[in-house]
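Enquirer: fold the following, please.
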Amino acid sequence: MLKTLKSLSLGFFLTFLASLSLLISDLNRRTGVRRHIPHVAILQHASTPVLDDAVRGMVDGLAKEGLVEGKTITYRRFNSEGDISISNSIAREIVAGNYDLYLTSSTISMQTLANANRVKKTIQLFGAVADPAAAGVGIDMSKPLDHPANLVGIGSFMPVDEAFHIAREMFPALKTVGVAWNPSEPNSRAFVVKGREVCKQLGITLLEANVDNSAGVGEAIDSLASRGAQAIWVGGDVTLVVAMDTVIATARKAHIPVFSLTPGTPDRGTLFDAGADFYRVGLQVGELAAQVLRGADPRQMPIENIVPKYLVVNELALKGLKDPWHVPERLRAQAGVLVDEKGIHNRMASENADASLQAPPGKNFKIGLAFFAPEPGADSCMKGLFDGLKEMRFEEGKNLTVEKAHANGEIPNITPILQNFDNSNVDLIVAMTTPCLTAACTTVKHKPVVFTYVYDPIAAGAGKTMQDHLPSVTGVGSFPPVEDTIKAIQQLLPGVMSVGTLYNSSEANSRKVVSVARELFRKHGIMLEEIAITNTSEVFQAAQTLASRNIQAFWITGDNTALQAFGGIAKVAAQSHLPLVINDPEFTDQGAVMAVGVGWYETGRAASKRIAQVLLGQNPKTLPFENVAVRTLVVNMKVAKQLGIT
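Expert: Below you'll find the predicted structure:
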């Protein structure tokens, strides 16, 4: 009898174990629980608002499905900064890695990663792609399910016809429009082909100019204006978008407007942008990605063309135009974002804001903001930061108190500022500039720190990698496009052999950028003459010494000490009849001939999300550092003419 009972007990126990196993298996299957945290690679081709918005949407879309960065999913972000060869190298690196999924933003990123992934066949989802079929990776848009088994996403062919109809509505006598474009970009080619078709229907002559890189954009726009273009149109061309400031500045001198398909900073100077809301496109890609990570078959997912329309109208751009352009009331009412004399009215912001990053009603927040000194780049970054926070309902003067303090351009003044904030009642400290971040890493003991307006947080001492960093620190870095700067100098001065720079060797950001530049200048056959300084009083004399060394141009990166005495450098450059090339666009009108740098407004906006996350309780330790560098090219035509550069 006892033996029988033991046998029955064993049988019941084994049946219980089997049932429990089946139950767990069924729960996992039904809820989509994975046994490990998914690791996802994200590749975008350049730092532009459109591509940044798409990536932000992808990450937010996955978060809405329960896949939250640092908790239930991890990302590694890659950016080829507009260089196709770099994109190919990154694609090979990604494929060689151990990722569960790939996400791409832009046509070129989709192409390079899809081509590198032909053998491994990890699932790849794409967004911010105008015409997936034109990318040559096996997609047929007429047959939505006819695509490679591991490649799926969303196409967004922006409304070319609508853009030209809006332009004609604003100026009924419009007869000639100019467009500059890069023939090596498939998306750009597709838009221009459509533009020719629409212009033919409307009786508009479309003047065209080809460009190979951003350095040639200003000359191309100038030639279109001289050929009689009444307006400049920018399609989805990354080369043009990167140099949009130059496009706008050149068109403004010709007193003609610019309109585009790629919404960016609302008050950047385009008359209107009639394109797609790529944040929403990214959201849908993120939702698809969540389905795939939970076991959905991408072969059963159709590739569709989805274009959530997004119209930005800037009435301030009407000033100074030679033709009678106007904004009809219909378009004012239709605009998702309207810029007028009263400011920027963003009707899309609340719709696009991540619901999990909204300031709760009835609660107040306080931050301390430390920066090196007042200057245009810092002002631009702060504007982006506070605009971004406002969209998430953290508004200064209402539920947000901001205490600002700067070091007056002197490094020894930084530590007392940070100590004061650390012992106050602020909820977090924002460290702007590398010297402030470097000091915060050793000085701040009690408060979380979010950084921005920093080139390289790793060089500043904030961590070993973008993921492995100090537990109380997170933020957004923006490394400058050094090699693009060198290429621009070579275009500016064919045969250039020697370039001079000065920097404060105690600034980690400057040491890092100059060390990178030193090798790149050597690779391009150019001698980089260097002088290290310790404070602003040494800048003018250092610039004079460089000029005496027979250099052919000055290059100044974002060294805080040098920028505080920038007027002295510009004066020496002008007296020596030498071009001054910089990495900070905000200083271009102070005597530089060209800036190839970072759009600090977008960097600030990106940092606002990290600030909101920390204010709402997320641990900085779980938030990896980001690199957001919206590349910007600005040419000072007045200085160029003074130097005899055309």
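
Enquirer: from now on I want contacts and neighbour counts done on CA atoms only, so please keep to that.
Expert: Fine.

Enquirer: which ones are touching the residue lying closest to L400 once chain neighbours are set aside?
Expert: Closest residue in space to L400, ignoring its immediate chain neighbours: F365 at 4.9 Å, by Cα to Cα, 6 or more residues apart in numbering. Residues near F365 by Cα atoms under 8 Å, 6 or more residues apart in numbering: 399-401, 426-427, 615.

Enquirer: I'd like the distance between F365 and A431.
Expert: Distance, F365 to A431, by Cα to Cα, to the nearest Å: 17 Å.

Enquirer: again with S85
Expert: 34 Å.

Enquirer: comparing the two, which residue is more hemmed in?
Expert: A431 (27 against 11; other Cα atoms under 10 Å).

Enquirer: for the host helix or strand of the more buried one, which outside residues touch it?
Expert: In this assignment (DSSP states H and E), A431 forms part of strand 428-432. For strand 428-432, the external contacting residues (Cα under 8 Å, 6+ apart) are 366-372, 378, 421-422, 437, 440, 447-454, 614-615.

Enquirer: now the second one, please; I'll put the structures next to each other:
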Amino acid sequence: MKKMKKILSSILIASMAMSLAACGSSSDEGVYHIGICQQLEHEALDAATKGFQDALIEKLGKDKVQFDLQNAQGEATNCASIATSFVADDVDLIMANATSALQACAAATSEIPIVATSVTDYATALNISDWNGSTGTNITGTSDLAPLDQQVDMLAELVPDVKQVGILYCSAEANSVYQATEVGKYLDKKGIAWKEYTAADSNEIQSVVTNAIADCDCIYVPTDNTMAANTEIIKNVTVPAGIPVITGEEGICAGGLATLSISYYDLGYKTGEMAYEILVNNADPSTMDIEYASATDKKYNPTIAGELNITVPDDYIAIEGY
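Expert: Purely as a prediction, here's the structure:
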């Protein structure tokens, strides 16, 4: 009998030890699970995601954070599916990269904290009429809005004889509509005529740009994700026609002359710092003001400048690789 008790005791101790070992070795213990919904792949959004991840890895340690990075390939329906899967997985926080991603994540949950980036205007994206700097919901983040008035100044500086500007953007992107409206106001103040040219999707870009260069002597492209993914099309139409393109961010300048651009990596990094405050210090996203890039740079595409025979002022920085 004593021998049987001893065996049972040994089995019980071994079982408890295995249980404790299992608890101690759990890969989920103390690890933050973060879902990243990126609207599509292009240089600016990729840089923002990288900055976001680097900030959290640096602050938390690479063993304390797990990222589930999902790319929607530019499809709103994919954004919705990704957001729904993150909610089902009960992630600790969602990062929404670009406007359609934000809108899908906002529709999927009002409880899980959401930090967004590469969004131009949150009031427009979230249909908030009484904007006061924060969303009042489970959402906060960073804006990629560069000074639009200074972009118009740049346009006038580089194309001093401009008669009419074509504002080119995707009509499906709410923040592009916002930027086009604001840029139009600044062009009005300078007495420069302008006209909007919109494409519903990438299939329409070539024909729309072709129509624009027939009437305009300069093109302006805001921070538009559809255009950013199709810079080669824009370049192939505008450069042979001798039409300069001013862009809202550096990535689109692969098909343009110059930009007054922010650093999307730095913007993503700032977004990661905001996520850290929410995860570790219990910051409330509903009261966290949307943050903006702290600096901008005048940059230009040296290859296109040469092809257009345009001399760029000395305070512009040549974009490497262009």
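
Enquirer: got a TM-score for the pair?
Expert: The TM-score (TM-score structural alignment, normalised by the length of the second structure) is 0.82; 281 aligned residues with a Cα RMSD of 1.7 Å.

Enquirer: what stretch of the second structure does whatever helix or strand comes next after the strand holding A431 of the first structure fall on?
Expert: Counting by DSSP H and E, the next helix or strand C-terminal to strand 428-432 of the first structure is helix 434-443. Helix 434-443 of the first structure lines up with residues 99-108 of the second structure when matched by TM-score structural alignment.

Enquirer: could you pull out the buried residues of the matching stretch?
Expert: For stretch 99-108 of the second structure, burial by neighbour count (16 or more other Cα atoms under 10 Å) applies to 99-106, 108.

Enquirer: again with stretch 488-508 of the first structure
Expert: 488-490, 492, 496-505, 507-508.

Enquirer: mind listing the strands for the second structure?
Expert: Taking DSSP state E as the criterion, the second structure contains strands spanning 32-38, 65-71, 93-97, 114-119, 139-143, 164-170, 193-199, 218-221, 245-247, 258-261, 291-292, 297-300, 317-318.

Enquirer: please apply the same query to the stretch 51-200 of the first structure.
Expert: 74-79, 101-105, 124-129, 151-155, 176-181 (DSSP state E, counting those that start in this stretch).

Enquirer: are any of the contacts of strand 428-432 of the first structure buried, and which?
Expert: Neighbour counting with 16+ other Cα under 10 Å marks 366-372, 378, 421-422, 437, 440, 447-454, 614-615 as buried within these.

Enquirer: who's in contact with the counterpart of V183 of the second structure in the first structure?
Expert: Aligned counterpart of V183 of the second structure in the first structure: A517 (TM-score structural alignment). Contacts for A517 of the first structure (Cα under 8 Å, 6+ apart) come out as 482-483.

Enquirer: try A573 of the first structure
Expert: Contacts of A573 of the first structure (Cα under 8 Å, 6+ apart): 543, 547, 554, 579-580.

Enquirer: which of these remain contacts when I look at the second structure?
Expert: On the basis of both residues aligned by TM-score structural alignment, their matches' Cα atoms under 8 Å, what survives of the contacts of A573 of the first structure in the second structure is 543, 547, 579-580.

Enquirer: now for those: which two are most distant?
Expert: Largest separation among these by Cα to Cα: A543 and P579, giving 12.6 Å.

Enquirer: of these two, which one has the most company?
Expert: Applying other Cα under 10 Å to A543 of the first structure and P579 shows that P579 carries more neighbours, namely 26 against 22.
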